[in-house]
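Undergrad: Let's see this in three dimensions:
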Amino acid sequence: MTSAALAALSQMPQIDLRTVFRTDPVRLSKYVLSHGPIRFDWSKTHLTDAVVAGFLDLADERGFATRRDALFAGEAVNVTEGRAAEHPAERGEGHPESVARAKILHQRMRALIDAIEAEALGPVRHILHIGIGGSALGPELIVDALDGDGARYDVAIVSNVDGVALERVMDRFDPAATLIAIASKTFTTTETMLNAASAINWMIEAGVDDPYGRVVALTAAPERAMEWGVDETRVLPFSESVGGRYSLWSSIGFPAALALGWDAFESLLEGAATMDRHFRLSDPRENAPLIAAFVDQYYAQVMKCQTRAVFAYDERLALLPSYLQQLEMESNGKGVTLDGAAVTGMTAPITWGGVGTDAQHAVFQLLHQGTVLTPVEFIASREPGHALDPAHHRALLVNCFAQGAALMQGRGNDADPARAYPGGRPSTTILLDDVTPHALGALIAFYEHRTFANAVLMGINPFDQFGVELGKEIARSIGAAGAKGFDPSTTALIDIALGAA
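TA: Sure thing, here's the model as predicted:
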């Protein structure tokens, strides 16, 4: 990752955030950007005109514009697997043939939803969605954020192979009124298929007629789904070029589209498409995902921050930090560059976070007074998601904005150092008009493109995930051979817990 532009950035003097608005009175106009229903505020970060110029040089050095064009053109940007990354095509932005195919598959999904709503599969009150990773995190985020009080169905999304997770859902769902959605790109994912088999057995034991007739398959391998027992009419395919953690826009979003209604799902897609166009067409100095990546890279590469904290000051976005953990760390937690050389700098920081105001009483001590510098991102909504006393939402937003101000300003106390706050700590604030399908679609697409922009600046491939494979291989070998050929610690654990010889 040797880079003249990055070396120059590392030599630039750092600004003092505690005085930044006094020394740059027009700073707010330069580092606040609005896109539709979202306001991005980077004014409390270490961005300066010189830093932005340096990162623009780095973007040119890394061929950012060319790689972005290749993404939207449907070229093989996933170089290690020789595959395109066509999640934007699911939103109508991409290669024309891919966009047309996505529309056809969306129409197929809508037709099945119409049939389910007409009770063609019998009465449905519950949706049991079984998947893992990107096949679960995205749909769960959308349903949790947007379902609200007007729930059309009771939706449960089960990902963990621990039977406790599935059993808890079985205890509260009526099997005769449950629709099972099995989400697996390959339809071979071990955890997903084991959970799916147990769900079918639950239906059989309850005397449900034709339990396989209550299953919808969401997959890029329709033949395997049909071999497993799902009728072709209830298989909802999606393109092989849509990666798992980018797949909620495809048939993987089926439980959200069914639970929220097609109009809401379509609005989600349209919101994402507006961010696609913004990312593809905006000037680099006014490009929200790219500017956000500049901030990320400054703290990772220049200030050597190893973590990034995300706090959603809105209960509707409680699952956003978990969703971003996979998106950012699975995409950019890499050790080699595009050409296979070892990465010499840092790649993705550890993404972590929580929900305000809960997090203030749990982890903010470290953020304010700890010795580990952590850039913080706050996400909030101007409009509340409830009809209670407006004092609730006012208190929520006041706390959110106060935390960013306190991190930056700090407060000295020579008489009692334990009560001193060093200040000068950076934060970004993302403010939505409201948590609507359109705004949420734009927000998630923003994070996707930000992740891609970070990858380009680091010279890595964000679209493979070979790091998850080794543990799976070893798990399969343990299942096949028991405690043979492993280190003494692993062998002892297998013997004690699994009773292996």
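
Undergrad: CA atoms for contacts and neighbours, from now on please.
TA: Fine.

Undergrad: From the chain's centroid, how far away is stretch 251-264?
TA: In terms of C-alpha atoms, centre = their mean, to the nearest Å, the centre of stretch 251-264 is set 18 Å apart from its chain centre.

Undergrad: So what touches that stretch?
TA: Contact partners of stretch 251-264, identified using C-alpha atoms under 8 Å, 6 or more residues apart in numbering, comprise 105-106, 109-110, 113, 127, 129, 135, 138-140, 142-143, 146-147, 151-155, 181, 183, 218-219, 236-238, 247, 265, 437.

Undergrad: ok, now with 7 Å
TA: Contact with stretch 251-264 is made by 109, 113, 129, 135, 139, 142-143, 147, 151-153, 183, 218, 236-238, 265, 437, as judged by C-alpha atoms under 7 Å, 6 or more residues apart in numbering.

Undergrad: Only the buried subset of the residues you listed, as a PyMOL command please.
TA: Buried subset of these, written as a PyMOL selection, criterion 16 or more other C-alpha atoms under 10 Å:
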select buried, resi 109+113+129+135+139+142+143+147+152+153+183+218+236+237+238+265+437
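
Undergrad: now, which of the contacts of stretch 251-264 lie within helices?
TA: Assigned to helices by DSSP state H, the following of the contacts of stretch 251-264 qualify: Met109, Ile113, Ser135, Pro139, Ile142, Val143, Phe265, Pro437.

Undergrad: And this one, please, so the two structures can be compared:
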Amino acid sequence: MSITLSALLQPLAQQQPPLRELFAAEPGRAKRFSAKACGIYLDYSKNLIDEQSWQTLQQLAAQSPIKQLCQQMQAGAAINNTEQRAVWHTRLRQQNLSNLSLDGEDIGAAILACREKMAALITQLHQQQYIGYQGQPITDVVWVGIGGSLLGPQMAVEALTPYHCSPVKLHFAGNIDGAVVSDITQALNPATTLVIVASKSFGTEETKQNALALRQWFQDAGADSSAIAQHFWATSSNIQAAADFGIIEQHILPMWDWVGGRYSLWSAIGFPVALMIGNDAFAQLLNGAADMDQHFFSTPFSENLPVILALLGVWYINGFGCQAQALLPYSHYLRLLPSYVQQLDMESNGKSVDRAGHALTDATAPVIWGDAGTNGQHAYHQLLHQSQLKVPADFILPLQVSHNLSDQHQRLAAHCFAQTQALMQGKTLQEATAECLAQGLSEQAAAALAPHKVSPGNKPSNTLLLDELSPYHLGALIALYEHKVFCQGAIWELNSFDQWGVELGKQLSGPIYQALSGKTSGNFDSSTARLIAHFLESRAAQ
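TA: Reported below is the predicted structural model:
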């Protein structure tokens, strides 16, 4: 664009009246700045926007390539331009898959076949009809993956705990730290364990090493190649590499180039979720996401939940210079959502060049962090309320819950709403002084203590209320954040679907591993060389 976002938005941001004034001037502000779709109510009234700034942001969306990229995405164009790939994760949650083809392949038939294969395996496992190499039914499944192959299913499995119906226990192995597989296998029996390796290339180091360690565990227990074939499945696009490992083709669920890892929950990567909640509930997860897709593709920007969240994010990053955003689910079951959105947002839009490879002049992608409320209130909310930093926050609360401790849920909701109110209005010195005097302090003591109780307020937040935390609503919530990230990438004119930045560390780890293994001495900077030497010295002394 001819003018940078910062140059456009910063002068406007400096003119924003305080939130207290905005609420006082407009009694209907909460209704004016709210929207609902797919069982999710969004209150964005506690944001630093007035009518002028919001209209400017709406114009920014209208002038951006959001609509154009949406049309290209739906048509199967290679909007992931650096890898020349289509971006079709939204197709994975469609119900009507007829006449759906890409580059001559019947994608609809392939998706249906994958769903049916997943469902058949899950039914076998649930009915204890999948028999291991020693004649016993499978009791445990180990899911091996990393990044998008792990974060999405692990988050969703946790989020939908009340819907678990599987007699089979599930275990996640992600980190290459050997303690992960070591801890998992200590409590399991190879004869009753099924391993599923999730890797598109079947070459991701962390996943491959964990898979090799699990295969060795089977072999140490006396399992031969036929037993390995019986107990190992994969979801991958590299059939040959999986076969070389010992996995037969009938045990491979497909992955496609047009699905990025962090957008793959809706594919066979969602197998752990379907395993734990059942095939019908997994279909509801897909339905929720599909309905959010429809809302996003067809709703005017002024009422469009993903667009609204995206514009507010751009507003704070490029208008106010905010570098972080807190994601605060007031739900124990959603405690892994911040970790999931970290990858979704930061890996997608943490870029420094545009789609054409030109350097960006505007900042992109905040640092996403957070934890379940009310835990955070006793940890980092102090910084949110009283520091000089301005950290926009999303508060997420399900209205209906699965447990019967209704009073505790009311208390949880009270804390959630109180935090957004406190961030918005703060506490003035006059209010703090009056509070101290009301508590019986002398004027001198009140004057000394009151400054420490002041909270500046004027801190922005969104509140998202879910009708309930069901498979449907979780699907809609995840898709909401997916589309938010997409919209921001479109506004910043970058490619949200590649992740070249993660490659450098992978490339450099190879030579370092060779040095740590004593195979080469390598040529490293002085710091890295000394770290390697210290590691080797420590190992030699053991």
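
Undergrad: TM-score them against each other, please.
TA: With the length set by TM-score structural alignment, normalised by the length of the first structure, the two chains reach a TM-score of 0.96; 500 aligned residues with a C-alpha RMSD of 1.9 Å.

Undergrad: re the thing from before, tell me the one of the ones in helices among the contacts of stretch 251-264 of the first structure nearest Phe279 of the first structure?
TA: When those are compared for distance to Phe279 of the first structure (C-alpha to C-alpha), Pro437 comes out closest, at 19.2 Å.

Undergrad: Which residue of the second structure is paired with the closest one in the alignment?
TA: Counting by TM-score structural alignment, Pro437 of the first structure corresponds to Pro471 in the second structure.

Undergrad: residues contacting that match?
TA: So Pro471 of the second structure contacts Leu160, Ala281, Phe282, Gln284, Leu285 (C-alpha under 7 Å, 6+ apart).

Undergrad: Take the residues you listed and write them to TSV, including distance to Gly132 of the second structure.
TA: What follows is the contacts of Pro471 of the second structure, written out as TSV (distance: C-alpha to C-alpha, whole Å):
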residue	distance to Gly132 of the second structure
Leu160	28
Ala281	27
Phe282	26
Gln284	31
Leu285	30
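
Undergrad: now, among these, which is nearest to Phe417 of the second structure?
TA: For the contacts of Pro471 of the second structure, the nearest to Phe417 of the second structure is Leu160 (23.7 Å; C-alpha to C-alpha).

Undergrad: Counterpart of that closest one over in the first structure?
TA: Using TM-score structural alignment, Leu160 of the second structure pairs with Leu146 in the first structure.

Undergrad: Tally up the residues packed near that match, please.
TA: By the criterion of other C-alpha atoms under 10 Å, Leu146 of the first structure has 21 neighbours.

Undergrad: Could you measure from it over to Leu137 of the first structure?
TA: Relative to Leu137 of the first structure, Leu146 of the first structure is positioned 14 Å away (C-alpha to C-alpha, to the nearest Å).

Undergrad: With Gly82 of the first structure instead?
TA: 26 Å.

Undergrad: Which one's more surrounded, those two?
TA: Using other C-alpha under 10 Å, the more surrounded residue of Gly82 of the first structure and Leu137 is Leu137, with 24 against 10.

Undergrad: contacting residues around that one?
TA: Tyr323.

Undergrad: just checking, what residue in the second structure corresponds to it?
TA: Using TM-score structural alignment, Leu137 of the first structure pairs with Leu151 in the second structure.

Undergrad: where's that match, which helix or strand?
TA: Per DSSP states H and E: Leu151 of the second structure is located in helix 148-159.

Undergrad: hang on, the earlier thing: max pairwise distance over the contacts of Pro471 of the second structure: which two?
TA: The widest separation within these (C-alpha to C-alpha) is 11.8 Å, between Leu160 and Gln284.

Undergrad: Could you give the number of residues near the nearest residue to Leu102 of the second structure once chain neighbours are set aside?
TA: In space, Leu102 of the second structure comes closest to Gly76 once its chain neighbours are excluded; the distance is 6.6 Å by C-alpha to C-alpha, 6 or more residues apart in numbering. Neighbour count of Gly76 of the second structure, defined by other C-alpha under 10 Å: 18.
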